[in-house]
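Visitor: this one's structure only:
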């Protein structure tokens, strides 16, 4: 299915130069002069090689039809991340570089959606939000107002996020699974 380059998202699978590529990262670049373009980091599904491509935002690319299956995250080892298909209970492992930076959000028994092409897992889709504990938080600076200032905090998975001044270490918060992660609210 054809789509415009500005609609490419991490996790999409594209057909390019006769190969199938999984999109790892995208970056919209708007130079001061000339039109905007999309820089895309992709991984070849067969060989595992990575490449970077650039398309103008109006260019069209071929997105492959992907079948989605629900799965449960089980564990990580030297071979990658292991999941279990929720319908067939079959286990499969995805390489670490195929999941990328989103692996930091995986939690034991987490339900995810796995994208398959011809029965082969090519990417995962995480829930939009997860609950994580803040393990480090700077002290509140006297005189800061809660409405406009945020302070840096470190989550249990090692990622950094800007949090409101009233959040302290040991507090569980809801975080978006985007890169970089964003604070949503205090967990209930």
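Guide: Good, I have the coordinates. Bear in mind that the values here come from a model prediction, so they are computed numbers and not experimental data.

Visitor: please count neighbours and contacts with C-alpha atoms only from this point.
Guide: OK.

Visitor: now do the contacts for residue 93.
Guide: Going by Cα atoms under 8 Å, 6 or more residues apart in numbering, residue 93 touches 79-83.

Visitor: just residue 159 next, same as before
Guide: Contacts of residue 159 (Cα under 8 Å, 6+ apart): 104, 181.

Visitor: take this one as well and set it beside the first:
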């Protein structure tokens, strides 16, 4: 069981038959004698992605959600689904493209990520914090203050995603990218 005393950012709990993840929480101690301490949370429903603010009494108890993280590798596209293989059990999972949104271009042969299951159903994906990719082309950046590293060029990645990279990055370079935000993180040596 999870108590409101255990609440912290990122904690997952089950409430009203759905899994929730805490985004923010605060504890309010009313000044009136005998008044209950309130715990206010901003939480996201992991099934619907709905964000709500709720208040609970201090000491309220919640079940732990039946969540299972699967480490998978992308295999191929099949109609409106993407097919993944569990890296431990080799079991295959079909996941609707709707789960991926802006992350769909990252689904290239062998791409690894985590799937989150709730009661046996896949409800969301967790992209890796960073991936190593190759730059296939770079537009020339504007002349100027290149010493500060602030001049950026438009770069094209091997998976067709376009992002801004420092001007010292050349075609064929391997770079580290945050796939959730499509941002340059650094050069890979």
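Guide: All right, it came through fine. What you are looking at is a predicted structure, and each value in this text was computed from that prediction instead of being measured.

Visitor: got a TM-score for the pair?
Guide: The TM-score (TM-score structural alignment, normalised by the length of the first structure) is 0.64; 165 aligned residues with a Cα RMSD of 3.8 Å.

Visitor: show me the subset of the contacts of residue 93 of the first structure that the second structure keeps too.
Guide: Using both residues aligned by TM-score structural alignment, their matches' Cα atoms under 8 Å, the second structure keeps these contacts from those: 80-83.

Visitor: weed out the non-buried ones from the contacts of residue 93 of the first structure.
Guide: 80-83 (16 or more other Cα atoms under 10 Å).

Visitor: in TSV: the residues you listed, plus secondary structure.
Guide: Output for these, formatted as TSV (DSSP: H, G, I helix; E, B strand; the rest coil):
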residue	secondary structure
80	strand
81	strand
82	strand
83	strand
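
Visitor: which residues sit against stretch 138-148 of the first structure?
Guide: Contacts to stretch 138-148 of the first structure, defined as Cα under 8 Å, 6+ apart, come from residues 151-153, 164-166, 168.

Visitor: residue 102 of the first structure: which of those is nearest?
Guide: residue 153 (18.5 Å; Cα to Cα).

Visitor: that closest one maps to what in the second structure?
Guide: Aligning on TM-score structural alignment places residue 153 of the first structure opposite residue 155 in the second structure.

Visitor: for that match, what is the enclosing helix or strand?
Guide: Using DSSP states H and E, residue 155 of the second structure sits in strand 152-157.

Visitor: quick one: contacts of that strand?
Guide: Outside of strand 152-157 of the second structure, the residues within contact range by Cα under 8 Å, 6+ apart are 133-142, 162-167.

Visitor: switch the cut-off to 10 Å
Guide: Residues outside strand 152-157 of the second structure that contact it (Cα atoms under 10 Å, 6 or more residues apart in numbering) are 133-142, 146, 161-175, 177, 184.

Visitor: return the set of buried residues in it.
Guide: Counting neighbours by 16+ other Cα under 10 Å, one finds that the buried residues in strand 152-157 of the second structure are 152-153, 155-157.

Visitor: tell me which residue lies nearest the centroid of the second structure.
Guide: Per Cα atoms, centre = their mean, the C-alpha nearest to the average position across the second structure is that of residue 126, at 4.3 Å.

Visitor: got the contact list for the nearest residue to that residue once chain neighbours are set aside?
Guide: Nearest-residue entry for residue 126 of the second structure: residue 114, 5.0 Å, with adjacent residues in sequence omitted and distances by Cα to Cα, 6 or more residues apart in numbering. Going by Cα under 10 Å, 6+ apart, residue 114 of the second structure touches 68-73, 86, 124-128.

Visitor: could you pick out the buried ones from the residues you listed?
Guide: Buried among the contacts of residue 114 of the second structure (16+ other Cα under 10 Å): 70-73, 86, 124-125, 127.

Visitor: list just the nearest of the residues you listed to residue 45 of the second structure.
Guide: So of these, ranked by how close each gets to residue 45 of the second structure (Cα to Cα), first place is residue 124, at 10.9 Å.
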